[in-house]
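In: what shape does this take:
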Amino acid sequence: MRFSVLVLFLTCFFLPGYSQSQTLQRPAARWIKADQDIRTAITRYDVPGASIMVIEHGRIVWTHAYGKRDIQHNLAVQMDTHFEIGSITKQFTAVSILQLRDAGKLKLDDPLSVYLPDAPHAKEVTLRNLLTHTSGLHDYLDGPPAEIDRLAALPISYHDLLSRVAAMPLDFPPGSQWSYSNTGYLLLGKVIEVVSGEPYRDYIQQRILNPLGMRNTFTTADESHLPNMAIGYRHENGVQAIAPFIDPSWGSSAGFLISTPEDLSRWDAALHGGKVVSPASYREMTTAFMTTKNGSADYGFGLFVDSMYGQPRVGHTGGAQGFTAADEYFPEQDTRIIALTNSGDKTPEAGETLTNIVFADLYPSIAANALKPATEENSLVTQAAGAAFRELQTGANYMHFSSRLKDKFAHGSGEKFKTSLSPYGPASAAIFRHTRLEGGYQWYDYLILFGPGVSIPFSVRMDQDGVVAGFSIG
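Out: Down below sits the predicted model:
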């Protein structure tokens, strides 16, 4: 599929709420390289369409639209095309909770039972646990993909959604570990309604969207009325198809917003600039929660607080049936990259892939240094690790694995790894990161590369015969 450049603005303009510091003027070759690498990824992973925005030092310095928002009708993506943004919605939910906290209407360390006494495990988990995905509540969206597709096409009540997990025990003691759970943000949406006395949708409209002039942010319930709405796609058995419909009741405060890059840039500027919550509250949002068992959760309130290419990164991705999105801020470079796509494939997620590509092409020396192999590399282990990963992707022979693991692969797990890893395509390199001792074993940590913007952490431990006796992915 050929993709034409629809919009390319190399002039800069200020966003309200961002500081007006001087924008770094980049050589045109950097933008050309970014465009080429984006096109390569879009073609490799068969992404129908995307819109991308780059903001440096408070100025929009680059916008670019690619591909089709509607393949059947040959309609091109434009910069004002609407995309579902999935879990980026969680930032809006977190801000709403902080607004109510700052108004003295709730406390983050209150048990959930103060506001929702009948919720599952309400006396055990706090609002802070829900905000940081450390509650231990099971995710109501867990289940066989085909079953979720079938169920999610139909409206469902809040109580019926909760009933999917209400009888389940907590996955771990609250605060001890981190596990992403949409259930927490569904419950936070209900807390907002109880405390404010308003429906969640009305609250964010009146307290966030209207004051910030976000006229192009809606919910999935509005899609049929929007003339420039993208159609969502995903691959089924290797063939691109229109993604299944998901009823708005399944996303709600966990992920039912749709938007454009420009509207998200308004949101980001206001959030970063203290216009929707105080600077102190924003610092809370962007501070990673520390679990009692595993240390940093790499997650604050509605935002991941992690790193990419060795650089601090604050942001979130969003995934829906037919869409993936990413809105990522790199504080040391004062650079924000927003990518919205109508590809629902998760291996890899197109939104994050595109933001990674743009960052690497804007800061090539940083990216190159981050991908240098560590000095104590064992070449034989690296070769075995690379070969073992290829075998997981292809489901072939597993000659680089121990007999114990071969047996597990033969009884079903092999096909699962093949299904999840094969869409990435052939790896371009296995980059050695370091060794570590864990559980009495020496582990070798690698980063498997698949071309611009796409990588997977892969760790192995070897047995005395030089084959993989244990491994972890991600």
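In: only C-alpha atoms from now on, for both contacts and neighbour counts.
Out: Will do.
In: and whichever helix or strand Arg39 is part of, how far out from the chain middle?
Out: Here Arg39 is covered by helix 28-44, with elements defined by DSSP states H and E. A distance of 21 Å separates the centroid of the chain from that of helix 28-44, by C-alpha atoms, centre = their mean, to the nearest Å.
In: give the next helix or strand downstream of that helix.
Out: Moving toward the C-terminus from helix 28-44, the next helix or strand (DSSP H and E) is strand 49-56.
In: give me the contact list for that following strand.
Out: 23-24, 42, 60-69, 76-79, 261-262, 333-343 (C-alpha atoms under 8 Å, 6 or more residues apart in numbering).
In: and the angle for that strand with helix 28-44?
Out: 150 degrees (axes from the mean of the first three to the mean of the last three C-alpha atoms, to 10 degrees).
In: I'd like the structure of this one too, to check against the first:
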Amino acid sequence: MSRKILRTGTAALAAVLLPLAAIPAAYADPAPDPSAGWQDPTALTREATAIAEKAAAKQQGARAKAAPSAADLDAAVDALIADGAVGVTARVETPDLEWSGAGGVREAGKAKPVKDGDRFHIASNTKTLIATLVMQEVERGTWTLETPANDVLPGIFPDGVTIRHLLNHTSGAPRGPEELIYERIEDPTSWDQTIDALGQYYSETEHLAVMGETGWLFEPGTDFSYSNYGYVGLGVMLEKETGERVEDLVRQRVLEPAGMRQSAYPTDARNRGPFLEDAGYYEGEWRPMTDLHPSIFHAAGAATSTTEDLADLNESLLTGELLSPASVEKMLPPIAGSTDPDYGFGIYRVADPCNEGEYLYGHDGAHMGAQSISWGSPDGARQVTLGWTGRNWDSTDELYDLGLLLEPMLLATC
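Out: You can find the predicted model right below:
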């Protein structure tokens, strides 16, 4: 069942929000999460970064082979599905090759095949959209990177947290949103209760209240810790400052200029049109995960897209169509202390297999039962985009080898 969001004006949102977010008196000690379904959000980044490094070593080695062909990439899609992934859609763009492929099924337990233009939850790739909007506000002079977050949303953050800290995950904010969702689950081992909770609406107010209650992990600017709550905060800040809904800002100022016609920032749980639905492996079987509400992530991961549109986003951003080249240059360099990922502002870098010492830039996304990667060269000429479904909710073990497809896709760009 679709659950529609009831939106209030941004002024009303701020009025409700401010009294609810409690700033911790002391910094919290991050506790290990006992649930396999809530894996470390940077686990995919580390896995993918390692695959990129392996591809670079292979390409630059003495026995480097010719770049994989379109037929090789088709076979690699089949190999990933045979190894256990539920559904896959993938794309490679270079000056000499434009390939797309798909395999598996759109929904676990059903027979409808995936098509290469199917949409999927892009999860944390949404952060690139939000970071772009924030940098547009910096260009307009609304904010600077050093603007205190409390100047925009008074009383929500510890003193010293700036827009820069929220963009590059050095604010010390906790991860989220699992604490928020577990508040609505009586039995964390119940699949039905978990799916029901993932289909419910969560306000930005609730996200930021739980962020404050959970506690900050460290003093701002002293360490790196990936935070979904921090990006929810940036989304609320954008709405308060502009007086517009974040979904409208995303559409008008990023999706439309980038030509991303199949992408959206949805506000209800129904996936319209051909869609690669999330799938979770639980108690030894694949289970469909449909009607997941975008408000479980808001500005940290609500968007949906296709591989072609994600490639268009990277190309448009990296080549200066969405931001000035000077702003793009501020986004790309990794901050001190951020390794795996080498993270900048809503974007990170991995080894470019084709050019030793150079990098591809982009993001990945890990949704509840779907994952995605979008990387491109700084000149926009080479793109690798990939969306696939199937995540392990029984344990943290990998169920299939992502490198079977991602590695040849990377090598095909050389």
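In: among the contacts of strand 49-56 of the first structure, name the ones in strands.
Out: Mapping the contacts of strand 49-56 of the first structure onto strands (DSSP state E) picks out 60-69, 76, 335-341.
In: and the strands in the stretch 351-474 of the first structure?
Out: 429-438, 441-449, 455-462, 468-473 (DSSP state E, counting those that start in this stretch).
In: with mean neighbour count and distance to Asn237 of the first structure added, can I get these in a markdown table?
Out: Formatted as a markdown table, the strands of the stretch 351-474 of the first structure follow (neighbours: other C-alpha atoms under 10 Å; distance: least, C-alpha to C-alpha, whole Å):
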| stretch | mean neighbour count | distance to Asn237 of the first structure |
| --- | --- | --- |
| strand 429-438 | 17 | 26 |
| strand 441-449 | 20 | 24 |
| strand 455-462 | 20 | 22 |
| strand 468-473 | 17 | 23 |
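In: mind putting the ones you listed into TSV with distance to Phe417 of the first structure?
Out: Listed next are the strands of the stretch 351-474 of the first structure as TSV, based on distance: least, C-alpha to C-alpha, whole Å:
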stretch	distance to Phe417 of the first structure
strand 429-438	18
strand 441-449	15
strand 455-462	13
strand 468-473	10
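In: out of the ones you listed, which gets nearest to Ile204 of the first structure?
Out: strand 455-462 (35.6 Å; C-alpha to C-alpha).
In: whereabouts in the second structure does that closest one align?
Out: The counterpart of strand 455-462 of the first structure in the second structure, using TM-score structural alignment, is absent.
In: distance from that strand to the middle of the chain?
Out: So, by C-alpha atoms, centre = their mean, the centroid of strand 455-462 of the first structure is 21 Å from its chain's centroid.
In: ok, residues contacting that strand?
Out: Against strand 455-462 of the first structure from outside (C-alpha under 8 Å, 6+ apart): 381, 385, 441-449, 468-474.
In: that one vs strand 468-473, what angle?
Out: Using the same axes, to 10 degrees, strand 455-462 of the first structure lies at 160 degrees relative to strand 468-473.
In: now the strands for the second structure?
Out: 87-93, 98-104, 120-121, 278-282, 285-289, 304-305, 342-343, 348-351, 359-366, 370-376, 383-389, 391-392.
In: in CSV, list these along with distance to Ser225 of the second structure and mean neighbour count.
Out: Shown next, in CSV, are the strands of the second structure (distance: least, C-alpha to C-alpha, whole Å; neighbours: other C-alpha atoms under 10 Å):
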stretch, distance to Ser225 of the second structure, mean neighbour count
strand 87-93, 29, 26
strand 98-104, 34, 21
strand 120-121, 23, 31
strand 278-282, 26, 23
strand 285-289, 28, 18
strand 304-305, 25, 24
strand 342-343, 11, 23
strand 348-351, 14, 24
strand 359-366, 16, 25
strand 370-376, 20, 26
strand 383-389, 25, 29
strand 391-392, 23, 27
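In: list the contacts for the closest residue to Pro95 of the second structure other than its chain neighbours?
Out: The spatial neighbour of Pro95 of the second structure that comes closest, neighbours along the chain excluded (C-alpha to C-alpha, 6 or more residues apart in numbering), is Ala381 at 6.4 Å. With contact taken as C-alpha under 8 Å, 6+ apart, Ala381 of the second structure is in contact with Glu93, Thr94, Pro95, Glu315.
In: what residue of the first structure matches up with the last one?
Out: So the one you mean is Glu315 of the second structure. Glu315 of the second structure maps onto Ala269 in the first structure, by TM-score structural alignment.
In: go on, Gly362 of the second structure?
Out: Checking TM-score structural alignment: Gly362 of the second structure goes with Gly315.
In: so its match sits against Ala325, correct?
Out: No. Gly315 of the first structure sits out of contact with Ala325 when judged by C-alpha atoms under 8 Å, with a separation of 10.9 Å.
In: residues touching the alignment partner in the second structure of Pro211 of the first structure, list them.
Out: Matched by TM-score structural alignment, Pro211 of the first structure corresponds to Pro257 in the second structure. Contact analysis of Pro257 of the second structure by C-alpha under 8 Å, 6+ apart lists Glu321, Leu322.
In: how far out from the middle of the chain is stretch 114-128 of the first structure?
Out: For stretch 114-128 of the first structure, the distance to the chain centre is 26 Å (C-alpha atoms, centre = their mean).
In: swap that for stretch 303-312 of the second structure, sorry
Out: On C-alpha atoms, centre = their mean, the centre of stretch 303-312 of the second structure falls 12 Å from that of its chain.
In: what's next to that stretch, contact-wise?
Out: So stretch 303-312 of the second structure is in contact with 89-91, 116-123, 125-126, 258-266, 294, 374-376, 383-387, going by C-alpha under 8 Å, 6+ apart.
In: excluding its backbone neighbours, what's nearest Ala173 of the second structure?
Out: Counting by C-alpha to C-alpha, 6+ apart, the residue nearest Ala173 of the second structure is Trp216, at 5.0 Å.
In: shouldn't that neighbour be in contact with Pro174?
Out: Yes. Counting by C-alpha under 8 Å, Pro174 is a contact partner of Trp216 of the second structure at 5.9 Å.
In: ok, now which ones touch Glu198 of the first structure?
Out: By C-alpha under 8 Å, 6+ apart, the contact set of Glu198 of the first structure is Ile192.
In: distance check, the most centrally placed residue in the second structure against Thr304 of the second structure.
Out: The residue lying closest to the centre of the second structure (C-alpha atoms, centre = their mean) is Ser124, at 1.1 Å. Distance of Ser124 of the second structure to Thr304 of the second structure, computed by C-alpha to C-alpha, to the nearest Å: 10 Å.
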